[in-house]
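Asker: Turn this into a structure:
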Amino acid sequence: MANEHDVVVETGKPNEKKIKEERKDGEPTPAFIGASWAALLVGVTAYLIGLFNATMQLNEKGYYFAVLVFGLYAAVSLQKAVRDKEEGIPVTTIYYGISWLALIISISLMAIGLYNAGSIVLSEKGFYAMSFVLSLFAAITVQKNIRDTQRARERA
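Answerer: Modelled structure (predicted):
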């Protein structure tokens, strides 16, 4: 049964109507949500495939993997802290500061690691840097989309 927020769409078949739910205010579009998830999957997958195929030692691969995981967590944590603060949800100063510090440290570890990596050619360094940045940005966007969707559905 359709409600006031739904849009009834004719399917072209006799006696058949498809109910399409209308997007809530503040809710991201399905295309944006899909693009965000795709960017996250492409960034992380490309980074991990590059790492798997790299000729570096296993301990180096572990370092770059740990930096990726740390960076993803730090980016999402910082996005949540910033958003909570903006929306008036209490965030301790220490947590907010640690979130910023963790993201800065993860980016610094990646930059320092790539700068000092003698076994990686410059084009590979660029590849790791770009897939790392894409992954961090996409993780922030995916978390924002999840939160926006949840908030829009709570208001409805």
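Asker: From here on, just use CA atoms for contacts and neighbour counts.
Answerer: Will do.
Asker: and the helix or strand where residue 32 lies, what other elements does it pack with?
Answerer: In this structure, residue 32 sits in helix 30-53 according to DSSP states H and E. Helix 30-53 is packed against helix 58-86, helix 122-155, with contacts defined by 3 or more CA pairs under 8 Å, 6 or more residues apart in numbering; DSSP states H and E.
Asker: how about 7 Å then?
Answerer: helix 122-155 (3 or more CA pairs under 7 Å, 6 or more residues apart in numbering; DSSP states H and E).
Asker: Now do the helix it packs on against helix 30-53, angle only.
Answerer: Counting by axes from the mean of the first three to the mean of the last three CA atoms, to 10 degrees, helix 122-155 lies at 150 degrees to helix 30-53.
Asker: Just list the residues touching the residue nearest to the spatial centre of the chain, thanks.
Answerer: Among the residues of the chain, residue 139 comes closest to the average C-alpha position under CA atoms, centre = their mean, at 1.1 Å. Neighbouring residues of residue 139 by CA atoms under 7 Å, 6 or more residues apart in numbering: 40, 72, 76.
Asker: and if we set it to 8 Å?
Answerer: If you count contacts by CA atoms under 8 Å, 6 or more residues apart in numbering, residue 139 has them with 36, 40, 72, 75-76.
Asker: let's see this one next to it:
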Amino acid sequence: MNYQPPPAAPSSQPLRPTPAFIGASWAALAVGVVSYGVGLWNADMTKSEKGFYAATLLLGLFGAISLQKSVRDQAEGMPVSALYLGLAWVMVALSLIMLVIGLWNSGMQLNEKGFYGLAFTMSLYAAVAVQKNVRDMAYRP
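Answerer: Here you go, the predicted model:
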């Protein structure tokens, strides 16, 4: 029988993300945002519709980044106002609701609606991952 000491307690400092994860996060964000933008640029819709979909993406990106930061700050014991945290949740939910209602009521083909939905959700997820990486890189363990 070989004695093995118990594993060390996890560090309070987060582990640094790998370069592969950092690159994949930035690539996913670029692909999502650029795809969404190119889709809007080439879409056969009015400028006001294009503006609506662009503003919805920007609202969603800002909301997702704010929400991730607020949740992480809370998890690390930093004070976060309930108002700001609540507004971040509302902005993410509102952007998703706006996108769904906009797509539901649009005259687009189903494959176009799916394209915008996928590009939108990919962009939001990637924005959260990039923000996490930026935050983790700030710690120098």
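Asker: if we can go back for a sec, as CSV, the contacts of residue 139 of the first structure with neighbour count and distance to residue 144 of the first structure would be great.
Answerer: Listed next are those as CSV, based on neighbours: other CA atoms under 10 Å; distance: CA to CA, whole Å:
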residue, neighbour count, distance to residue 144 of the first structure
36, 22, 10
40, 24, 13
72, 24, 14
75, 26, 11
76, 22, 9
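Asker: would you turn the residues you listed into JSON lines with distance to residue 150 of the first structure?
Answerer: Shown next, in JSON lines, are those (distance: CA to CA, whole Å):
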{"residue": "36", "distance to residue 150 of the first structure": "16"}
{"residue": "40", "distance to residue 150 of the first structure": "20"}
{"residue": "72", "distance to residue 150 of the first structure": "21"}
{"residue": "75", "distance to residue 150 of the first structure": "20"}
{"residue": "76", "distance to residue 150 of the first structure": "16"}
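Asker: measure residue 43 of the second structure to residue 97 of the second structure for me?
Answerer: According to CA to CA, to the nearest Å, residue 43 of the second structure and residue 97 of the second structure sit 21 Å apart.
Asker: distance of the equivalent of residue 18 of the second structure over in the first structure from residue 53 of the first structure?
Answerer: Mapped onto the first structure by TM-score structural alignment, residue 18 of the second structure lines up with residue 29. Relative to residue 53 of the first structure, residue 29 of the first structure is positioned 36 Å away (CA to CA).
Asker: Compare those two and say which is more crowded by neighbours.
Answerer: Higher neighbour count among residue 29 of the first structure and residue 53: residue 29, with 13 against 9, using other CA atoms under 10 Å.
Asker: Just give me the neighbour total for the residue nearest to residue 57 of the second structure when sequence neighbours are not counted.
Answerer: When the adjacent residues along the chain are set aside, residue 57 of the second structure lies closest to residue 120, with 6.6 Å between them (CA to CA, 6 or more residues apart in numbering). Neighbour count of residue 120 of the second structure, defined by other CA under 10 Å: 26.
Asker: Tell me which residues touch the residue mapped onto residue 120 of the second structure from the first structure, please.
Answerer: Alignment note (TM-score structural alignment): residue 120 of the second structure maps to residue 132 of the first structure. Taking CA under 8 Å, 6+ apart, we find residue 132 of the first structure in contact with 43-44, 47, 68.
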